[in-house]
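coordinates only, sequence not included:
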């Protein structure tokens, strides 16, 4: 690298941080971390009508949850309006921008006439100053837009980090508006000034921005600014092959936190959507940073696979310490109005049940029987709590009331009860699970019972 690596993510706060932007943020973060550079958060909030503080808060919360720490920011474009106006005035003075007084009606008529002639609709440059050209009379009382004076000839070429060399003719580009009549700058202009001022070296973003890139490059060149290197990653597709959208389910990052996913799992899974390191499917953040050098970014769209995400999340849950899992599960209980955070056995419960769960929600579902009353299904009671088993259950209850309350002693009591009543383990184990846990399947019944308070077990076995 000939210059310090500085990357950015620049979401618009017109909605919550969605998965595509989160993946772009991840790629930009990992690239900066790999090269020992800087990662910057920028909030593009010039769309005043649609931007909300709630969306800003959600974006920052999502970045924090994913642990994509940024070195600078958040910068807000609305706090930089004076800087944008300064650059607009500079460009007007240098002749790389000009005032245009076309009305919306004139622009509509212009485009209609072009379509009628079979031409691509575009601004025809009628207010563009040229040597020897006479411009129309300035309308009274009308505030103009400011347009960028795009080169008329030549090409814009860049070597895209993902797609390779891309060339677009300047004849395909018209003179875009960089400042509206009310003085507010437009998206493409703000992006250029921000990237210039913040010395952004690499821009990773979705390939829906490819058409913006030649315009931004031309403005940067007009300003005499050093160009960043661009990389345009393909979109994420839904399971049906269409662009991932709300109709495919949750697309806001924070919905996945609510759904019981761990940030390390989301980072692992998002990284593999459009990037690879050999056949490695599971890796941690340190490995991602070590491997993410900007190569091996896929040119083809990635497809969202909920089952694959669950597989990754199950792996991360399994390999997360019980001390870390317990407070996270307690948060899910709190959202359900269940006070479980202070339970001394919560870590042990996580250890016993986490291998069965793809999400923290599933883990909380399993552990709920320890904190709220259960309601066994009538069909389970009828099938497993039979007259043949009831005497043994009553005898076992009497034993459990007297013994030391630990897994080994509980296991011995169950075996002794089975022997004295001539039953097999599944007969009494299933009945115990139904009555005490409210479900037929659990881990080893002695381990499950040992984590209940003795009083709870005795109460749930009362009246068999």
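Good, I have the coordinates. Since the model is a prediction, treat every value here as computed from it, not as a measurement. Numbers count the residues shown, from 1 in each chain.

can we go C-alpha only for contacts and neighbour counts from here?
Noted.

what's the closest non-adjacent residue to residue 434?
residue 440 (5.4 Å; C-alpha to C-alpha, 6 or more residues apart in numbering).

okay, pairing it with this:
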């Protein structure tokens, strides 16, 4: 690593909600910065006004905060390289674009969209506005200087294009891809300034990375085809490009890139805010995303964010796409969920339960008790209403197979005996409830299962679940006895 200070940036466009792939890109930048004692910059690339979405920036900021990725410089954390919204830096782009024209590295192009389309139709699929085509077009390279100036004075619409050199090779070492080479014959004369006076992504991106002293550009593989354009721009401006690293795509389990459509088909949420709203554990999502394209070199899977900062290395990022495994994400979430104190999960659980019409009259201690008993049986807190509904209301139906298996001719008598026994308990605790059941089955000369499964069915409506006696203790004597009596009436003798 050179002695140059490490400065990385996450530069999303506010054209929609923050995508899960965007969060992984932000995470890798954050980890690289922290590992190398560097700076993590957030830059909002909002020059595409046609695709601008209101509140998208707010979503980006809140999603990063939820995920625990603290920004060192950005719109909310002013620094020496601000402003951090591209819409507030327009004069800078215009100045550099004009300098490029003056130095012969760029040119004014006055072609209308209709004229370009006509040439595209004539050229066919091979059309590219490049060194060959530009000589046939209406631009400052083909028009007399006097006419160019007159068109500028009359405010005729124009764009500024980069003059891509002919017959050159663009090569650089990518920290993920290795040595990468492009021929300039493959690169078009990209637009730098649009006719509305705003810069394109390419110009603004390069200018800002230089002005913000970005040392490493870590971004998705989809930007690799743009890399030669950016390297050419750096050359034209006389600047040294940052080190680049292009991350592998996140793939759909069905194959191909994880698009919104494919994600929906697989039941995968693609927006970070959806995970926050569903009360996923942010540490779990971060842990999962870190391993989605990177590996630590051993079998370890669970990492805190601080631990990831200590071991993350771009050299261990793979080139191949990484498949988004929803089941694996849920496994991670379950690990972090179970490690938390039940009391800390009560607000989220209450919110989720009450949305489903459950738990409105329950105190925090009761809900914490439910979480404690159900923690090993759920992977997300949002699964609580369905998995633990019996805690919040007596079952009105009973699972058919367990009933057929357990409810026999003398079962109701056994249950009634158990009711009388526990009704007389002075301490309605799990230990006492279990001892009472053992006493009843021993007196009846039957096995534990002859009574324990029927009691579980009566109390929960199910044939399986959390510890039965702790469940009964949490529900309380009055509720348990009521459910046992109801079951004997409904299921008969």
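It's in. In this text the structure is predicted, and so the values were computed from the model without any measurement.

care to give me the TM-score?
The TM-score (TM-score structural alignment, normalised by the length of the first structure) is 0.91; 461 aligned residues with a C-alpha RMSD of 2.6 Å.

circling back to that earlier point, and for the residue nearest to residue 434 of the first structure, the neighbour number?
Using other C-alpha atoms under 10 Å, residue 440 of the first structure has 17 other residues around it.

what does the one 3 residues further on give?
As a burial measure, the neighbour count of residue 443 of the first structure was computed by other C-alpha under 10 Å and equals 11.

which position in the first structure aligns with residue 111 of the second structure?
Counting by TM-score structural alignment, residue 111 of the second structure lines up with residue 102 in the first structure.

give the contact list for its match.
127, 144 (C-alpha atoms under 8 Å, 6 or more residues apart in numbering).

Checking it next. Helix, strand or coil?
Here residue 102 of the first structure is coil, with the state taken from DSSP: H, G, I helix; E, B strand; the rest coil.

tell me the contacts of the residue nearest to residue 434 of the first structure?
380, 430, 431, 433, 434.

which of the residues you listed does the second structure keep?
Among those, the ones still in contact in the second structure (both residues aligned by TM-score structural alignment, their matches' C-alpha atoms under 8 Å) are 380, 430, 433, 434.

Highest neighbour count among those residues?
Busiest of these [other C-alpha under 10 Å] is residue 434, holding 25 neighbours.

show me where the stretch 1-150 of the first structure has strands.
Using DSSP state E, counting those that start in this stretch, the strands found in the stretch 1-150 of the first structure span residues 6-9, 38-43, 72-76, 97-100, 145-148.

hey, which of those is tucked in deepest?
For the strands of the stretch 1-150 of the first structure, average neighbour numbers computed from mean count of other C-alpha atoms under 10 Å are highest in strand 6-9, which has a mean of 26.

quick one on the thing from earlier: same list (the strands of the stretch 1-150 of the first structure) but as CSV, adding distance to residue 179 of the first structure.
Output for these, formatted as CSV (distance: least, C-alpha to C-alpha, whole Å):
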stretch, distance to residue 179 of the first structure
strand 6-9, 23
strand 38-43, 19
strand 72-76, 18
strand 97-100, 9
strand 145-148, 5
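
Need the counterpart of residue 458 of the first structure in the second structure.
Match for residue 458 of the first structure (TM-score structural alignment): residue 481.

Might you report the residue contacts of that match?
419, 423.

before we move on, back to that, max pairwise distance over the kept ones among the contacts of residue 440 of the first structure: which two?
Largest separation among these by C-alpha to C-alpha: 380 and 433, giving 9.9 Å.
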